[in-house]
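K.L.:
give the three-dimensional model of this entry:
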Amino acid sequence: MTEGLPRRGVRFLRARWRVVARLAAWSVLETGQTFLTGYAPARALDEGFLAGRTGAGLAWLGVAGLGVLVGAFGTVRVYTAVAELVEPLRDGLVARVVARGVRQGDSAALSGLTQQAEIARDTFAGLVLVSRSFVFTAVGALAGLFSLAPPLLLVVGVPLLAGVALFGLTLRPLARRQEAFLVADEALAERFGAVCPGLRDITAAGAEEPVAAGTELRIDAEQRAACSLARWGVLRVVSLTIGGELPIVLLLATAPWLLGHGVTPGALVGALAYTTQSLLPALRNLVHGVGTSGSRLAVVLRRLLREPEPQPPEPQPAEPFTEAPAPALSLASVTFAYGPGAAPVVERLDLVLSPGAHLAVVGPSGIGKSTLTALVAGLLEPDRGRIHVCGHPVPGRRAAARRVLIPQQAYVHTGTLAENLGMLRPDPVPEAELLAAAGAVGLLPLLEALGGPGARVDPAALSAGERQLVALTRAYLSYAPLALLDEATCHLDPRAEERAERAFAERPGGTLVVVAHRISSARRAEKVLAMDGRSTAYGTHEELMRRSALYRDLVGGWTPVRSQPALALGDPDRVDAVAGTGLAGDGRHVVAHRPVGQVQAAGDLRDGGPLGGED
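P.N.:
As a prediction, the model looks like this:
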């Protein structure tokens, strides 16, 4: 925004000076009403009832009542003038929001049109009313105090001016802290909006702790902003006490002195009427109205009137795999530990994969294979080091658009099969392309059995292997060049697994990283990364067989013996997948995350927790 709000406000009011003059003219009637609120009762007492002249006293009270009627007439006209002042503001804001939304593609335009412009209009109207009321009420009350007895003006006017001055000093800090609180609240709401729909994916990827830590930071930020706002809000109460309630105490405390120095009882009663019936309510409305609504108005206007910041263009991969030449994946000295005192799960890892590479990640259970994929996917942030996907830093929006993570727990939602498979595409997938992908990955038999792409899917009716095939095909159809398969084929039989992995490895420009749970996956990969805590070994299958004792032990433990418990096979990942290639049902198979020998019936969704989906 190139011009400050105060200057814009002055220019806005100057352009509508006739409306402002009419508003002031009608408000003078309220000043007269306020003047008579204390002056008439004072005269009624001093010149009427206390002097034994009941008629004069009643006449003065009648004048006070007439003042109320005149003030009410003026108040009605005031509302009309306020509307003539407020509606142009709203119209100008709406025109600005529409222009920014239509011409500049501002995604926040709808919120600005439907909510923020209305908030600005209502808040500005309330602000004009309470500010005008305080000014003209204070003028009438102070004039009445001076007319009754100048010492009364000293007793009431000095604390009133002190309270108003203190309140004025808090306005700018309050506005800043109000905006900081709103920003923190929006950040927290945005975080919840992103986290809550993806709870299953977060659980499937094992990212609960980092996601919780990020959310906790935003909660703490909002708490700090709220506490700071509350502390400054206390000064509003202090200013109200000094300006509105202290004069009452001073009038009562100095009453003997005032009466002894020429102040009449009626004048003292009139001063109390001015303070309790006019000044205190007007100051209370000013403090609460300007202090809260004024800060909110300043925040909303700053957002509506500022020029939109230039945004980097969103990644629009109209055609898949059109990346500039850059490594598909690069890790430089990446180190990560689950906590400050914990031993690193990944330590000083360097890795570079060119586009089209096929890497298998192997190692004992719990050694950090899934942690590595979560780091590459941006679900975890490394303690040290740098990660880039297709040349873009992780975490980051551009990197996230170029990778797809398929975890072990595949997520399938209720809907058509085409809707499930096209979740990662911005537009509906053409049926020919969808069928080609299903054929490449191995989903075609299931697709035909269900009745085609338009058939509705019941997740509870699908086996774990069938859900994995749906998730794999969905990822295959995405435009992300880098595919991360984290135990994503553990419920498929070897032939189905090989078909799916080869489909991903043969995608034009596609790069595949697979957490292997069978020796066949490692043999198919061009390169293998063997993880063993702080040490790693990298090379082809043959190279690692020669120089890595860990890899030789893993290969020896992978000797296939069907229909035996996984641990008896020496399988470090405890998987013995026996699902048939047809996948009509998985039969009974040992699941990787349960104790040895515990089995899962076909179609049972309760295999260790909530289902997850690819990121």
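K.L.:
switch to C-alpha atoms for all contacts and neighbour counts from now on
P.N.:
OK.
K.L.:
what sits against the residue positioned nearest the centre of the chain?
P.N.:
Per CA atoms, centre = their mean, the C-alpha nearest to the average position across the chain is that of Glu190, at 1.6 Å. Contacts for Glu190 (CA atoms under 8 Å, 6 or more residues apart in numbering) come out as none.
K.L.:
tell me the SS of it?
P.N.:
Following DSSP: H, G, I helix; E, B strand; the rest coil, we place Glu190 in the helix state.
K.L.:
so how far is Ile219 from it?
P.N.:
Distance check for Glu190 against Ile219: by CA to CA, to the nearest Å, it reads 12 Å.
K.L.:
can you give me the strands for the stretch 501-615 of the chain?
P.N.:
Using DSSP state E, counting those that start in this stretch, the strands of the stretch 501-615 of the chain run over 511-515, 527-532, 535-539, 589-590, 599-600.
K.L.:
out of those, deepest packed?
P.N.:
Highest mean neighbour count of these: strand 511-515, a mean of 26 (counted as mean count of other CA atoms under 10 Å).
K.L.:
got the angle for that one vs strand 527-532?
P.N.:
30 degrees (axes from the mean of the first three to the mean of the last three CA atoms, to 10 degrees).
K.L.:
so what does strand 511-515 touch, helix or strand wise?
P.N.:
Counting by 3 or more CA pairs under 8 Å, 6 or more residues apart in numbering; DSSP states H and E, the packing neighbours recorded for strand 511-515 are strand 358-362, strand 482-486, helix 494-505.
K.L.:
I'd like the structure of this one too, to check against the first:
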Amino acid sequence: MSGVLRFTTGALRRRRRPLGRLAAWSAAEALPALLAGQLTARAVDHGFLAGRPGVGLAWLALLAAAIGVGAVGTLRAYACLGDIVEPVRDDLAHRVVSGALYHSTSAGARPDTAAVARLTHQVEIVRDTFAGLVMVVRGFLFTAGAALLGLLSLTPLVAAVVAVPLAVGLLLFAATLPAMIGRQRAYVRADELLGTEAGAALTGHRDVTACGGQEVVAERVGRQVDRQEAAERALARMAALRSLSLAVGGWLPLAVLLLAAPWLVRSGLTAGAVLGALVYVATGLQPALHALVQGIAGGGLRYAVTLDRILAATARPGPPTSPGLAGEADDAPPAVAPIGSPGTGPTPHAELVGVGFRYGTHARPVLDDLDLTLSDGDHLVVVGPSGAGKSTLAAVLTGLLRPQHGTVRLGGSPVDGSGPAGLAARRVLIPQEAYVFTGTLRDNLRYLCPDAPDADLSAVVDRLGLGPLVHRVGGLAATLDPGTLSAGERQLVAAARAYLSPAPLVILDEATCHLDPAAEARVELAFAARPGALVVVAHRISSALRARRILVLDGGRPRSGRHDELLAGSATYRELVGHWRGAPAGPTDAAPPHSGPATESTARIDGSRADPEQIDSLR
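P.N.:
Got it, this is the predicted structure:
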């Protein structure tokens, strides 16, 4: 929780002036708590018990005036609150958005559905609970402090008697805070996992239906619902501990004071002083303690745990290591000798030599001593179980992730030291989440090639099957509203944008997962016929049937080959194919013809230029 403390103290330090105004009005609000016991004692002793009711009423009138001042202080204190709380909300919203964008681009990860929960739900929790926490803490400090000062001025002996159980109640509450924090953390985590699980189910509902996995997915989401319920029940049980703290710190002083009243009177304390002490405890200390305990145990815990979760999830590990994010001034690729096949031959579009990558010093390697060459006309499909490293490979290949060892070259030049413009000229990556901005369809398609003529746009529209979308929105000049497009339509726009890019290397990281199989086949075959090289992180195993080469990642040494070779030699590939066996393949799903010897299944995966006849067969 040290990060929460640093964030909170930093936010308060940056807002000293609003805090100063809040403190001033809080002091005015605490005026009744400071004077209530004294004025009550004087009204009783010097007024009513002395047979002078007018004097007693005059003292009570002063108390009423103090209460009026306190009411004005309360009103103005709440008016100061917005100047303290709203900037905190803005800071958190900026942190969540920038952190989600950073992690998505730097790690090549899938969309973080939990980021939506953090931005919409958790940030609002922090905002509201931070406001409540500020009010209850300053209320306790000023109100309890004023009551103790008044009690001390009235009778020091009673102040000492009352302060002891109050301190014990506060210590008891502080001792139970770690357990309360643990329960609250479990609840927030269960809430986030439920959002992630439900978001994944909704995103992949078409594939779930196609595979007949409704019951399995419903059971997984149901388990998260049950976990959230159990976490919330455990959190509710902590209310018993809060009640114990309130009983010791709030009610015990009152009981002690009532029981000791006869002895205090015999010791020389006046009846008015005893009554005044009871007023200080009952109207000052006890309500202040109750507000503090309930506020911290409720909103305070939600604030600490939720903010801790936000800070951990949006943390950025130091300076960016990715060349594409470092922002070097020199965007031109460094001049190095071309690296191609031994002797002569064209420079590969991409080459990985001895590449290793792992998430964390002691984590299992995701990529281990991997060699990969992608030449002109190459069409590689990457398959494997979830978490095998497919998206990591795509991110390393494009320069978005830097491997711990090995070399990555694009167009013969190392990605280390290449600026964003230099990398963009050599590769284009289309992630699963397709981004479409508000603007004309023409501007969306031209984003990576601003000078593309309309004739090229029309050709790409026909080739990738965007005709129905163009007709529906009203032509290339129509303004797009991204919210009105389906996920598949957004993926088609992103695919067409990448197709027009001058970059020779295209990586599709599950970039067609929202398209039906026929539309997906059309897009992949169009990219396969495009000059350059194509890498497809497969969403469906039918993508592998269209590839020249298939790369299987399963946590061990990668295996490369054609469909029939991998069926015979890779248990992982046979299992992946089994998940889709029985799905009819259209004419475009047939594997393209191949010639020549089979590729050896080792960590070395060498590509070669595709035959023109093979490219024709892909059309």
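K.L.:
ok, which of the helices and strands packed on strand 511-515 of the first structure comes nearest Glu448 of the first structure?
P.N.:
Ranking those by their distance to Glu448 of the first structure (criterion: CA to CA) puts helix 494-505 first, at 16.7 Å.
K.L.:
after the longest helix belonging to the first structure comes which helix or strand?
P.N.:
Longest helix in the first structure, counting residues (DSSP state H): helix 54-104. Next along the chain after helix 54-104 of the first structure, taking DSSP states H and E as the criterion, comes helix 109-111.
K.L.:
could you give the separation of that next one from the chain centroid?
P.N.:
With CA atoms, centre = their mean, to the nearest Å as the basis, helix 109-111 of the first structure stands 16 Å off its chain's centre.
K.L.:
which of the residues in the helix or strand that comes right after that helix are buried?
P.N.:
Once helix 109-111 of the first structure ends, the next helix or strand along the chain (criterion: DSSP H and E) is helix 117-148. For helix 117-148 of the first structure, the neighbour count (16 or more other CA atoms under 10 Å) marks 117, 119-145, 148 as buried.
K.L.:
circling back to that earlier point, next, format the helices and strands packed on strand 511-515 of the first structure as JSON lines and append distance to Cys227 of the first structure and mean neighbour count.
P.N.:
Supplementary listing: those in JSON lines, determined by distance: least, CA to CA, whole Å; neighbours: other CA atoms under 10 Å:
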{"stretch": "strand 358-362", "distance to Cys227 of the first structure": "48", "mean neighbour count": "26"}
{"stretch": "strand 482-486", "distance to Cys227 of the first structure": "43", "mean neighbour count": "27"}
{"stretch": "helix 494-505", "distance to Cys227 of the first structure": "52", "mean neighbour count": "20"}
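K.L.:
as CSV, the ones you listed with distance to Gly92 of the first structure would be great.
P.N.:
Shown next, in CSV, are those (distance: least, CA to CA, whole Å):
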stretch, distance to Gly92 of the first structure
strand 358-362, 58
strand 482-486, 48
helix 494-505, 54
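K.L.:
to Thr34 of the first structure, which of these lies closest?
P.N.:
The closest of those to Thr34 of the first structure is strand 482-486. By CA to CA, the value is 75.1 Å.
K.L.:
now that closest one against helix 494-505, angle please.
P.N.:
160 degrees.
K.L.:
packing partners of strand 482-486 of the first structure?
P.N.:
Contacts defined by 3+ CA pairs under 8 Å, 6+ apart place strand 482-486 of the first structure against helix 369-377, strand 403-406, strand 511-515.
K.L.:
give me that answer again for 10 Å
P.N.:
In terms of contacts (3 or more CA pairs under 10 Å, 6 or more residues apart in numbering; DSSP states H and E), strand 482-486 of the first structure is packed against strand 358-362, helix 369-377, strand 403-406, helix 464-477, helix 494-505, strand 511-515.
K.L.:
will you turn the ones you listed into a markdown table that also has distance to Leu443 of the first structure?
P.N.:
As requested, these are exported to a markdown table (distance: least, CA to CA, whole Å):
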| stretch | distance to Leu443 of the first structure |
| --- | --- |
| strand 358-362 | 22 |
| helix 369-377 | 25 |
| strand 403-406 | 16 |
| helix 464-477 | 6 |
| helix 494-505 | 9 |
| strand 511-515 | 19 |
